[in-house]
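**Student:** Structure here, sequence nowhere to be found:
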């Protein structure tokens, strides 16, 4: 069967490949500690689960949901944005429900870009930004995130011709995979950069609530003029341990929100109503469970950093997300990760899977219990001592 030419642009998804390597290692009898995908092992809080269970029994939820999200869901998202950021949003015009933010991020280029248009994409970054751009025939212009610049993009270094053709600038702070953070000043500069050039600022805020040491993530929508030029993606997956529920929302520029909703109405049938009701319970309960969750990840961060330093490595002590972005000896992250899992059963994500500038790094997720993180660190130490 002949497949579409666009499939040639679609390599196997990074985390699907890592899942395959995990299965292969387990089949060889290894005790695998997978620190790859950011899938929280903590359960969804009981009150959210109970709200979802009650909603399952409601016959109204057995029918098609509203395409853009129920009024109750969008109103809850607006209330959450007001409480969290003091940002006023119109739930009808400035919010759309998503089947998880991955779906919305993937669909945005289809609503915004034509073939030949440019997307400004962080490197390293979440792979979906570049994958979706290429599938619609757009061009990716990488914005290297360098350690010496705090893993922030150098907007002044973007060539003028590239900026003139750009339709969207992707930013993601707190950042995946580097765990870097940005302050309000960064968002002010970025909003102004996009406003002057007519570029949409697309902000992936999936990790906004997983923050330590008094860091509090800002939003582009609180910057004057931000709602005119920015769309922000908020996920319930990380904050509420709801990855499997598949729910989130996009908020911001009404014109883009309307276009995204129109596109989605032709491509999917919305978020299951019971899931939306559980999400309403989650957002309205915020931040009740959050300190406990953040404390778990903080203890895990400290444990893994301690073991890695004991192994002679120099990991950062991130202020947000549940990732460690680790520079590895030798510089070949793909070979390092392959040998590490083969010799020790510890599986990490090669940095080059997130973009060319990820070479020489690996990403380690804190979504396994503390004792397993310490064991992973010890195994890495033994592995390095034998090299």
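**Tutor:** In hand now; what should we look at? Small disclaimer: the values here were computed from a predicted structure and weren't measured.

**Student:** hey, let's count contacts and neighbours off CA atoms from now on
**Tutor:** OK.

**Student:** distance between stretch 3-23 and the chain's centre?
**Tutor:** 19 Å (CA atoms, centre = their mean, to the nearest Å).

**Student:** Looking only at it, what residues are buried by neighbour count?
**Tutor:** Within stretch 3-23, the residues that count as buried by 16 or more other CA atoms under 10 Å are 18, 21-22.

**Student:** So which of the residues you listed is the closest to residue 100?
**Tutor:** Using CA to CA, residue 18 is the member of the buried residues of stretch 3-23 that lies nearest residue 100, at 21.0 Å.

**Student:** one step back: of the buried residues of stretch 3-23, which belong to helices?
**Tutor:** If you go by DSSP state H, the buried residues of stretch 3-23 have 18, 21-22 in helices.

**Student:** Name the nearest of those residues relative to residue 263.
**Tutor:** Residue 263 lies nearest to residue 18 out of those, by CA to CA, at 31.2 Å.

**Student:** could you list every residue that touches that closest one?
**Tutor:** Applying CA atoms under 8 Å, 6 or more residues apart in numbering to residue 18 gives the contacts 36, 349.

**Student:** Show me what the longest helix along the chain is packed up against.
**Tutor:** Longest helix in the chain, counting residues (DSSP H): helix 290-310. Contact here means 3 or more CA pairs under 8 Å, 6 or more residues apart in numbering; DSSP states H and E; on that basis helix 290-310 packs against helix 370-386.

**Student:** Which other helices and strands does the helix or strand in which residue 134 is found contact?
**Tutor:** Following DSSP states H and E, one finds residue 134 within helix 128-135. Packing partners of helix 128-135 (3+ CA pairs under 8 Å, 6+ apart): helix 101-112, strand 118-123, strand 139-144.

**Student:** try it against this one:
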């Protein structure tokens, strides 16, 4: 039998993460290289003990295994309480909150709910890979907004041509970002709202790293900007902030009409999230201040050690006070994919080449803060011995 994939599959290349890990493992087996893996942004810190105990207890109940169909009232109300406490944003838990099976699923499916083939979606280059995946799934077209270094690597809306803005249907932004960890301001989000109103564009802000801030106040929520709920949405995940990556639970909040449209799509896609996960997520949100404070202390130290260490190597590092990654420009005349594999081969440090996130990532690598300080220091020693 001849198996022929759909034409749409030609739009999706295999992600490089598995290739990097396979190559690293082979180097370890064949050459005895000790690895320090800074590639995948998967939390290495286990969930808080109260969350593990809660989920374990609920998982033993025989009544926990039916379809949930959608988010529980308990979960939605916990999201609303969390947003009120930490962001000062009021949400109607019934009409302005919807659950997704992790933010990846939400990000990939959301363009399908709002975009027709040929519609323009504004995003950045570089950006998180799920944005383009969702845009392609909807048959829409990406237009990439420059990340202006002089503006602190926030998307420069003024660089979007009028003819493009007038045709755009959706704008996706992400701050603190992946891979570029720029922080937002209320002034910038106010600018985004005004831009969206002027051109009738739906805004989606990906706030997956909103609990990762290391100095000063927490990153502002997009929904805190005046008029934000009139034009858009914010998606957030418990994967990073609460170390629940494997549990796959996230949510989208904001404009009630948009939430209703997403709910209509999701009712045709899934049957909800395992009830013990939903209940545990609600417990996490209600105890966010206690849980995330410790997380920030750990990641702030990691961020300082890796950032300063990379600078000492003579690399350029994008300044940041938050996020889960370091975005660095290496001083070698080599494309980022070749460089990433060469580093594994020579010293066993696994990083993601910048071009995985877009063409403007050439010359950069992304390093995830997912190892203890001792391992980060070991990685820096290894990188110092590079011979390229």
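**Tutor:** In hand now; what should we look at? A quick note: this is a predicted structure, and the numbers were derived from the prediction, not measured.

**Student:** Please work out how many residues are found near whichever residue in structure 2 pairs up with residue 159 of structure 1.
**Tutor:** The equivalent of residue 159 of structure 1 in structure 2 is residue 161 (alignment by TM-score structural alignment). When counting by other CA atoms under 10 Å, one arrives at 10 neighbours for residue 161 of structure 2.

**Student:** Tell me where the stretch 101-250 of structure 1 has helices.
**Tutor:** With helices called from DSSP state H, counting those that start in this stretch, the stretch 101-250 of structure 1 shows them at 101-112, 128-135, 160-165, 184-197, 226-229.

**Student:** related to what we said a few turns ago, give me the contact list for the next helix or strand after the longest helix of structure 1.
**Tutor:** Once the chain leaves helix 290-310 of structure 1, the next helix or strand it forms, by DSSP H and E, is strand 323-327. Taking contacts as CA under 8 Å, 6+ apart, the residues outside strand 323-327 of structure 1 that touch it are 38, 176-179, 301, 314-318, 360-366.

**Student:** same thing but 10 Å
**Tutor:** Outside of strand 323-327 of structure 1, the residues within contact range by CA atoms under 10 Å, 6 or more residues apart in numbering are 35-38, 175-180, 297, 301, 304-305, 308, 313-318, 333, 349-351, 358-367.

**Student:** And the residues you listed, which of them are buried?
**Tutor:** Among those, those buried by neighbour count (16+ other CA under 10 Å) are 35-38, 175-180, 297, 301, 304-305, 308, 313, 315-318, 333, 349-351, 358-367.

**Student:** Report the separation between residue 51 of structure 2 and residue 77 of structure 2.
**Tutor:** 18 Å (CA to CA, to the nearest Å).

**Student:** Pick out whichever of the two has more residues nearby.
**Tutor:** Neighbours per residue (other CA under 10 Å) separate residue 51 of structure 2 from residue 77, with residue 51 holding more: 23 against 19.

**Student:** what about the corresponding residue of structure 2 for residue 202 of structure 1, how many neighbours?
**Tutor:** Residue 202 of structure 1 maps onto residue 204 in structure 2 when the alignment is built from TM-score structural alignment. Close neighbours of residue 204 of structure 2, defined as other CA under 10 Å, add up to 24.

**Student:** is it true that residue 204 of structure 2 touches residue 103?
**Tutor:** No - assessed by CA atoms under 10 Å, residue 204 of structure 2 is found out of contact with residue 103, at 11.9 Å.

**Student:** Spit out the residues that contact these two alike.
**Tutor:** Shared contacts of residue 204 of structure 2 and residue 103, defined by CA under 10 Å, 6+ apart, are found at 235, 252.

**Student:** and the counterpart of residue 107 of structure 1 in structure 2, what is it in contact with?
**Tutor:** Aligning on TM-score structural alignment places residue 107 of structure 1 opposite residue 109 in structure 2. By CA under 10 Å, 6+ apart, the contact set of residue 109 of structure 2 is 100, 103, 130-131, 133-135, 137-138, 262, 265-266, 269.

**Student:** Please, which helix or strand holds residue 262 of structure 1?
**Tutor:** Going by DSSP H and E, residue 262 of structure 1 is part of helix 254-267.

**Student:** The helix or strand following that helix vs structure 2 - mean distance after superposition?
**Tutor:** Using DSSP H and E, the helix or strand that follows helix 254-267 of structure 1 towards the C-terminus is helix 273-285. Here helix 273-285 of structure 1, set against structure 2 after superposition, deviates by a mean of 0.5 Å using mean CA distance after the TM-score superposition for structure 1.

**Student:** What range does helix 273-285 of structure 1 cover in structure 2?
**Tutor:** Aligned by TM-score structural alignment, helix 273-285 of structure 1 falls on residues 275-287 of structure 2.

**Student:** Stretch 294-305 of structure 1 too?
**Tutor:** Residue span in structure 2 matched to stretch 294-305 of structure 1, by TM-score structural alignment: 296-307.
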